[in-house]
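S.K.: I would like the atomic coordinates for the input below:
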Amino acid sequence: MATVSPERYRVSPECSHEEFLAVARVYARAVADEHDLSVPVNRLDWEVSTRAKRRAGAVRYRDDRPQTVVLTWGYFERAGWAAMAATIRHELIHVHLIEETNDPSHGDRFRELAGRLDTHVHCERFTDPEWWVVCVDCGAQLARYRESKLVTDPDEYRCGDCGGQFRVERADET
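M.R.: Predicted coordinates for the structure are as follows:
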């Protein structure tokens, strides 16, 4: 369980992106130090995404090395600092596991560390999708935020759960 209090590092969405990233870095260093994570916080680039709609954060890496931690501003605005601090811990686990085992997945080691660092394995939806792709047989629903091939050509795809066909509904029409 984390003892570095995210509350101590709290910032509000009224801050600038630069201020937000400065606090995120300092908080990340404290968490990495507390949990002995092999995370080169100062060597990583830290960025804000104002476009992401379905992820709260991400780690970009090249040649099996973490390069950049990206944090989603919209998630911070909607969910607040405590949720973003959990996302920072989540991304630190990814960096640690990439550094240690070249494993960017949400597998067993990730889940174990997520429990230790008191963070989520997957982020909650924080933006409404533009479309819902719905299986006509089993009713499975897939949220889509961009006009992908699945949205434009649903007849070319089948449901992974039951093999059924899909139909597409605009989210504002459901």
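S.K.: hey, let's count contacts and neighbours off CA atoms from now on
M.R.: Will do.
S.K.: residue 88 reaches residue 28, doesn't it?
M.R.: Yes: in this structure residue 88 lies within contact range of residue 28 using Cα atoms under 8 Å: 6.7 Å.
S.K.: residues contacting residue 161?
M.R.: When the contact criterion is Cα atoms under 8 Å, 6 or more residues apart in numbering, the partners of residue 161 are 138, 140.
S.K.: what comes up buried for whichever strand in the chain runs longest?
M.R.: When the chain is parsed with DSSP state E, its longest strand is strand 65-72. Using 16 or more other Cα atoms under 10 Å as the test for burial, strand 65-72 gives 66-72.
S.K.: any idea of the angle the lengthiest helix in the chain forms with strand 65-72?
M.R.: The longest helix of the chain (DSSP state H) is helix 81-101. Following axes from the mean of the first three to the mean of the last three Cα atoms, to 10 degrees, one obtains 170 degrees for the angle between helix 81-101 and strand 65-72.
S.K.: let's see this one next, to set against the first:
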Amino acid sequence: MGSGATSRTQLVERAERYAKTVALPIDYSTVSWEVSERARRRAGQCLYNPQTGAVTIRLTWAAFEAYGWEQFSGVVRHELVHAWEFQQFGASNHGPRFRQKAREVNAPRTCERFTDGRLALSCADESCDWHAERHRASSVVTNPGRYRCGACRSPLRVTHRESGESWRSHDGYERARRRIGEEW
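M.R.: So this is what the prediction gives:
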């Protein structure tokens, strides 16, 4: 990995040290850092408390493991741009101001996927190649019959990747969930 970070504590320490080398006027006395074990889609997150001005930067351990430090340092810069926006303007998004500041510090606007979804959504029409992924049992996963393909408007199919179980309705979801059991 090149960072020497082999624990969550070491990752936070490395990120904090690195952050202070990034050319952004941030008040680090209001910034705290933590590591997420649960996140599956985002490599980092910046949270802001407008009442206290506190900023929390949450880094995803699985993303760090997948990327290594060199690539993951871009995630740190990305979250620092959010921290800067929160401190300067009280709000942050991925709009023009963010994009400009991200360019200045060479922060990526998005990150590449670091994990596959547990659940695959696909079009039930075999001639359509539309697909998407989910990590959690969202409403489209638990009740796919209420939704349609984003490309051709055909019904959807959901597949639990690990077990191979598939369903197209809420009842099908319930049956699959019972069959999958603890492995869900």
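S.K.: rewinding a little: in the second structure, what stretch matches the longest helix of the first structure?
M.R.: Mapping helix 81-101 of the first structure onto the second structure (TM-score structural alignment) gives residues 69-89.
S.K.: quick one, what contacts the residue nearest the centre of the second structure?
M.R.: Geometric centre of the second structure, nearest residue: residue 42, 1.3 Å, by Cα atoms, centre = their mean. By Cα under 8 Å, 6+ apart, residue 42 of the second structure lies in contact with 60, 111.
S.K.: which position in the second structure aligns with residue 127 of the first structure?
M.R.: With TM-score structural alignment as the criterion, residue 127 of the first structure matches residue 115.
S.K.: quick one: average offset of the match of helix 81-101 of the first structure versus the first structure, please.
M.R.: Its aligned residues in the first structure lie a mean 1.0 Å from stretch 69-89 of the second structure after superposition (mean Cα distance after the TM-score superposition for the first structure).
S.K.: what is the end-to-end distance of stretch 140-160 of the first structure?
M.R.: End-to-end distance for stretch 140-160 of the first structure, by Cα to Cα, to the nearest Å: 9 Å.
S.K.: about what we covered before: quick one: which of the buried residues of strand 65-72 of the first structure is nearest residue 19 of the first structure?
M.R.: Lowest distance from residue 19 of the first structure to those (Cα to Cα) belongs to residue 71, with 13.0 Å.
S.K.: ok, the residue lying closest to that closest one once chain neighbours are set aside - how many residues close by?
M.R.: With sequence-adjacent residues excluded and distances taken as Cα to Cα, 6 or more residues apart in numbering, residue 71 of the first structure is closest to residue 57, at 4.4 Å. Neighbour count of residue 57 of the first structure, defined by other Cα atoms under 10 Å: 22.
S.K.: from residue 16 of the first structure, how far off is residue 57 of the first structure?
M.R.: Distance from residue 57 of the first structure to residue 16 of the first structure, by Cα to Cα: 18 Å.
S.K.: do the same with residue 134 of the first structure
M.R.: 39 Å.
S.K.: more neighbours: those two, which one.
M.R.: Shown here are residue 134 of the first structure and residue 16; by other Cα under 10 Å, residue 134 has more neighbours (20 against 11).
S.K.: would that one count as being in a strand?
M.R.: Yes: counting by DSSP: H, G, I helix; E, B strand; the rest coil, residue 134 of the first structure is found in a strand.
S.K.: lovely, talk soon.
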